[in-house]
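Student: Pasting the sequence and the predicted coordinates here, then a few questions.
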Amino acid sequence: MKLFHQLLVAPAALGLLAPVAANATELNINGVSDYAASGEQVTSITQFSDVYPTDWAYQALSNLIERYGCVAGYPNGTYRGNRAMTRFEAAALLNACLDRVTEVTDELKRLMKEFEKELAILKGRVDGLEARVGELEATQFSTTTKLKGKTTFVIGAVNGGGDDDAADAYNASYGATTFNYDQRLVLNTSFTGKDKLLTRLRTGNFTKGSNAFGGSGVNLTALDVATDSAGGGGANNNVIIDRLYYKFPVGNEFTVIAGAVARNTESIALWPSKYNKGGAKILDWTSLMGTSGVYNKETGQLIGAYWQQKVKKGDNNLSVSINYVADDKDGNNSNPNEGGFMTSNSEASIMAQLGYGGPRWGLAFGYRYGQCDSGNGLRRGTSFAKDNNWNNSCFDANGVRRGSSTNSYALNAYWAPEDPGFIPSISLGWGLNTVSSNDKVEGSPVTTQSWMAGLKWDDVFLKGNDLGFAVGQPTFATALKGGDTPYDGNYVFELYYNFQVTDNIAVTPALFYLSRPEGQDTQAFGNGRGYDGQFNVFGGLVQTTFKF
């Protein structure tokens, strides 16, 4: 009614406030009399012979007639829209419209009386809702920050097999069943609705040096969720900040990321795999799409950006990502001879990715340059391939500076069926890594490779449940300095079933098998019989995840 009143009162007020040009000497009494006494209500604008669709107020006049029925004309069928309104004419028009207002008001009163009980109930609910909203506003955590949590329990064990001496030695140190946890609390803060300041608190008891699922004994048994927050191999269960970064858009297609504790794999526009996206993550290596040389989870002081083409929802888009991250223990060191940000001793990684993908399929080419001593290096692989990253340290045994670096390349692709069923999504990855140094040791790897194929079935048995299977070869040596043939092959098999108990609770039993995780170093477990030594690891676990 407010809009109606404004439309109604405006012309009347203009007439009432008009200059005294409409005085008695100028007043056409006969015309006013005709106007006021017409008595016939106009129901269509077509009844006016002098109003045309080209008139600037045609639509407004039409709305007043059809919606409110309070526009009157002259008995001769004219409206005379260009004529100045006299005060008497304004009074006549106002009187006609007030009659319509009275009719509407009476109708509203009747309806209000008829629905009196329902309106009372509705008012009570609204009052209750306002009270609850007021209470929430008074006790809410923050107007800009949301808290998300993820708790993971892992119960399981590993068992070494193969040559008796090797298996017995491994099981004596790592064969016990363990019960571990990982706890993450994420604070997402937005100041504009499009930016994000992320702070993550994390704690866990996958103790380094003594827990197989933390990567002790054989690095390939490490789980994706494993964290040791003791800061020194103890069991102190300290709470640490393991993510702290700010992400904000620049224009419609660019995003910039800067953080004091950020990760390179979380600063790219496209994750080119379907294997455990939205499902479970078990082994750390399979969670990295089998190309851990590029996607090595380097974490520290980071700056990065990515461009992502804007397309319609559901369409594939092109993206380009690049980031620089200095290793966390070096990027905040003021001594340029030991660390610093963007220095020769930052132990930094520079990663770039060119991707093209969407919901159904996608592919990406990734590249990472690793500075000497770069923290995570090749991340996961055979013990032989990862042994000290084979001369990728910044200084030799005499403390002399040397040129050393790694170059890693990755090709990844995925495809998913339109409807979940018997056909799984397919994720493929292949990686190539080179280590350059001016004094490499004879027999050390100069080239390593890796590959993985992952299959994931959605909605298995019940909607929301996933079945995953992966096979591949983690980073293994394919060429040695001096031209010798490497014997570094090893296969990984992983199988999991993700049972979604509720929207917030998932239980995931999983099995994995490492055929030869020591690679060429297996000779150390083979009673001196050279490269024919046998050593494998079988693991089983139940992973329970709570999200809130």
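Tutor: That came through, no problem. Numbers count the residues shown, from 1 in each chain.
Student: drop to CA atoms for contacts and neighbour counts, all remaining ones
Tutor: Will do.
Student: What's the separation between residue 272 and residue 358?
Tutor: 9 Å (CA to CA, to the nearest Å).
Student: Between the two, tell me which one has more neighbours.
Tutor: Ranked by neighbour count (other CA atoms under 10 Å), residue 272 and residue 358 place residue 272 first, with 25 against 18.
Student: any idea which helix or strand carries that one?
Tutor: Counting by DSSP states H and E, residue 272 is held by no secondary-structure element, helix or strand.
Student: Next, the contact list for it, please.
Tutor: Contact analysis of residue 272 by CA atoms under 8 Å, 6 or more residues apart in numbering lists 355, 357, 362, 363, 364, 412, 413, 414.
Student: So the last one lies in a helix, does it not?
Tutor: No - looking at residue 414 with DSSP: H, G, I helix; E, B strand; the rest coil, it is strand, so not inside a helix.
Student: show me what contacts it?
Tutor: For residue 414, the contacting residues are 272, 273, 274, 361, 362, 363, 425, 426, 427, 428, by CA under 8 Å, 6+ apart.
Student: Going along the chain, name the helices of this protein.
Tutor: 2-16, 29-37, 58-63, 87-114, 116-139, 164-174, 284-287, 383-386 (DSSP state H).
Student: Go through stretch 411-418 and flag the buried ones.
Tutor: In terms of neighbour count (16 or more other CA atoms under 10 Å), stretch 411-418 has its buried residues at 411, 412, 413, 414, 415, 416, 417.
Student: To clarify, my last question referred to stretch 308-326.
Tutor: 308, 316, 317, 318, 319, 320, 321, 322, 323, 324, 325, 326.
Student: so of these, which ones are in strands?
Tutor: Among these, the members found in strands (DSSP state E) are 308, 317, 318, 319, 320, 321, 322, 323, 324, 325, 326.
Student: wait, what's in contact with the last one?
Tutor: If you count contacts by CA under 8 Å, 6+ apart, residue 326 has them with 299, 300, 301, 302, 340, 341, 342, 346, 347, 348, 349.
Student: which residue packs closest to it, ignoring adjacent ones?
Tutor: residue 348 (4.1 Å; CA to CA, 6 or more residues apart in numbering).
Student: Tally up the residues packed near the one you found, please.
Tutor: 33.
Student: Distance check, it against residue 263.
Tutor: Distance from residue 348 to residue 263, by CA to CA: 12 Å.
Student: Check residue 388 too.
Tutor: According to CA to CA, residue 388 and residue 263 sit 22 Å apart.
Student: Show me which of these two is the more surrounded one.
Tutor: Neighbours per residue (other CA under 10 Å) separate residue 388 from residue 263, with residue 263 holding more: 27 against 12.
Student: let's bring in a second model and compare:
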Amino acid sequence: MGRYPLIFLTLTFTLQVFVPQAKAQPDASLSSPVIPVWELKDVQPTDWAFSALQSLQQRYQCIEGYPDRTFRGEQVMSRYEFATLLNRCLSHDEVINREQPTIDRLQTEYVRELAILRGRVDGSTARVRELEITEFSTTTKLKGVVNFVVTDSSQEGEDTGVVFQARSRLNFNTSFTGKDSLLTRLTVGNALTPNLADGTKEVTQTHQFQGNTDNQVILGKLSYKFPIGERTIAILTPVGGQHRDYNLPAINPFFEDDNAGTTTLSTFAQRHPILSLGGASGLAMSHLINDSLQVGAGYYTPDGSDTDTGLFGGSYSAGIGVKWDAGKDVSVGLNYLHGFFQEGDFGFTDGLSESSSILGTSIVNDTLSQFSTVTNAYGIEAFWRVNRKLGLGGRLGYTDVKVLDEGDAAIWNYSLSLVFPNAGDKNDLGGIIIGVQPYLGRSMGNSQFSNEMPLHLEGFYKWQVSDEVSLTPGLIWHPNPNQSVTEADLFTSSLRMTVTF
């Protein structure tokens, strides 16, 4: 049962029983045309609150839809909106004249009960006010995501088979002031990334991100956001920090879900790959310059808890990102990341402190992790919401790598995506991604390796069975896996059931 219809039933009862005697001035906006209830696109005669909405509109002319001819009955109503709506209904002279005899009779018959009720309300208000002044309390909300996945990643000549995997996340969101947010994420699962094509991470799926915990509950992320002024937010993250944290809202909001397993199948399709370089412990800030321009910056290190190196004594990655809403349906993002990685720390880890890469070829991840490196990564991303059911996205990334005492190297990645929001039923989502995962495109020194483009072709469809359950079948095809023409193609098929609560 939606909260909006319940409030309107309350409003109907209020108008018929407790309309005050004060003569309010009519609201000028009441003279504007009112869309009949039966012409609202998302209100049906079979809806349980239809008669209440129709009665309020016909009798008092105070119920209106939005300009797009929708009512949005499931949307939460604030106290300000309720007060405005009640005032509009009470401002009609016809309401006062029609209901006045009933009001006078009820006030006479229930004068004693009304006096008792008024006293109780005044007492409750005083006690609540005292609690607001003297008490300190926190509010914690729990949001959970559970992925059950039947998946098969196969390659000719390899012994593979269908496996059943699961991963669960519990997100505890706590607010101390109402404007801050402390995120504590607990994760447990048995989801392994298959070991194919020399262990390439191109096959990593979102439910496999921090998915193998040996069925032990671990602290997946600990992050605290709090405002600094009206337009600036600071983010402190001891565990699980990511460069995406200061790049929100995402350029492509339909794919980005922090690897929760509710949208894309692959981690590659989630966000721009350079945002997965480094992470773990750090701090960040995000500032809204105006309604269309946002800038953020962050600094992260995998050694934040190490007493010998700390935040500033070892490997690190520092970045800055800019998001520009060029129009109502067009967004553009620019990112720059500078990093220093000691031997064993390089990788597209996306905040995993154990330096376990989650995308890209094993040639780029494993080769460069053998050395100390200095990186400068540049990325551009754009998204265009063509219409209600179609979106187009594109990404391009280049990373210049200086391998200390060895030479230089280059990493490339790019992709195009088709997004089908509101596909089928209202909350379904479809997607097609064609791209190239991060690969080593230029040799360093005298190193010899294959640098064929490791293609990534992915298609999925998320069917929202109910508000809490979705089913997502999909396929991923990897020609030239691990940037090698000698490797047989990789194929991944998955059927994922996601339960949210």
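Tutor: Perfect, thanks for sending it. Everything quoted here is computed from the prediction, not taken from an experiment.
Student: about what we covered before: with distance to residue 131 of structure 1 as added columns, please give the ones in strands among the buried residues of stretch 308-326 of structure 1 in TSV.
Tutor: Below are those laid out as TSV (distance: CA to CA, whole Å):
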residue	distance to residue 131 of structure 1
308	44
317	46
318	48
319	47
320	49
321	47
322	49
323	48
324	49
325	48
326	50
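Student: Taking those, tell me the two that lie furthest apart.
Tutor: 317 and 326 (29.7 Å; CA to CA).
Student: and the residue mapped onto residue 360 of structure 2 from structure 1, what is it in contact with?
Tutor: Under the alignment (TM-score structural alignment), residue 360 of structure 2 maps onto residue 381 of structure 1. The contact partners of residue 381 of structure 1, taken as CA under 8 Å, 6+ apart, are 219, 220, 474, 475, 476, 517.
Student: Neighbours of the counterpart of the fourth one in structure 2, how many?
Tutor: Just to be clear, that refers to residue 475 of structure 1. Aligned counterpart of residue 475 of structure 1 in structure 2: residue 438 (TM-score structural alignment). Neighbours of residue 438 of structure 2 under the rule other CA under 10 Å: 32.
Student: Correct me if wrong: residue 438 of structure 2 contacts residue 273.
Tutor: Yes - contact criterion CA atoms under 8 Å: residue 438 of structure 2 and residue 273 qualify, at 7.3 Å.
Student: hey, what's in contact with both of these two?
Tutor: 359, 413.
Student: Look up the counterpart of the helix or strand where residue 12 of structure 2 lies in structure 1, residue range please.
Tutor: Element membership of residue 12 of structure 2, judged by DSSP H and E, is helix 3-17. Aligned using TM-score structural alignment, helix 3-17 of structure 2 spans no residues in structure 1.
Student: What is that helix packed up against?
Tutor: helix 50-60, helix 79-90, helix 93-109 (3 or more CA pairs under 8 Å, 6 or more residues apart in numbering; DSSP states H and E).
Student: preserved in structure 2, out of the contacts of residue 414 of structure 1?
Tutor: Shared contacts between this structure and structure 2 among these (both residues aligned by TM-score structural alignment, their matches' CA atoms under 8 Å) comprise 272, 273, 361, 362, 363, 425, 426, 427, 428.
Student: What about whatever residue of structure 2 lines up with the last one, how many residues nearby?
Tutor: By that I understand residue 428 of structure 1. Using TM-score structural alignment, the equivalent of residue 428 of structure 1 in structure 2 is residue 394. Using other CA under 10 Å, residue 394 of structure 2 has 20 neighbouring residues.
Student: who's in contact with the residue lying closest to residue 394 of structure 2 once chain neighbours are set aside?
Tutor: In this structure, residue 394 of structure 2 finds its nearest non-sequential neighbour in residue 416, 4.5 Å apart by CA to CA, 6+ apart. Residue 416 of structure 2 is in contact with 392, 393, 394, 395, 433, 434, 435, counting by CA under 8 Å, 6+ apart.
Student: what span of structure 2 lines up against stretch 92-100 of structure 1?
Tutor: So stretch 92-100 of structure 1 is aligned with nothing, judged by TM-score structural alignment.
Student: And that stretch, what's buried?
Tutor: Using 16+ other CA under 10 Å as the test for burial, stretch 92-100 of structure 1 gives 92, 93, 94, 96, 97.
Student: quick one: which of those residues is nearest residue 283 of structure 1?
Tutor: residue 97 (76.9 Å).
Student: isn't the closest one right up against residue 8?
Tutor: Yes - using CA under 8 Å, residue 97 of structure 1 is in contact with residue 8, at 7.5 Å.
Student: Residue 122 of structure 2 belongs to a strand?
Tutor: No - secondary structure of residue 122 of structure 2 (three-state DSSP): helix, not part of a strand.
Student: and it, what is it in contact with?
Tutor: By CA under 8 Å, 6+ apart, the contact set of residue 122 of structure 2 is empty.
Student: Kindly report the same for residue 479 of structure 2.
Tutor: 454, 455, 456, 488, 489, 490.
Student: Try it again at 6 Å.
Tutor: By CA atoms under 6 Å, 6 or more residues apart in numbering, the contact list for residue 479 of structure 2 reads 455, 489.
Student: and it, what pairs with it in structure 1?
Tutor: Residue 479 of structure 2 maps onto residue 515 in structure 1, by TM-score structural alignment.
Student: Nearest residue to that match in space, please, no chain neighbours.
Tutor: In space, residue 515 of structure 1 is closest to residue 536, 4.8 Å off (CA to CA, 6+ apart).
Student: quick one: contacts for the one you found?
Tutor: 160, 161, 162, 514, 515, 516.
Student: Next: residue 397 of structure 2.
Tutor: 378, 379, 412, 413.
Student: Apply 8 Å and report the result again.
Tutor: Counting by CA under 8 Å, 6+ apart, residue 397 of structure 2 has contacts 272, 273, 274, 377, 378, 379, 380, 412, 413, 414.
Student: out of the contacts of residue 416 of structure 2, who's nearest residue 167 of structure 2?
Tutor: Using CA to CA, these come closest to residue 167 of structure 2 at residue 433, 24.0 Å.
Student: The closest one contacts residue 420, doesn't it?
Tutor: No - Residue 433 of structure 2 is not in contact with residue 420 according to CA under 8 Å; the separation is 11.6 Å.
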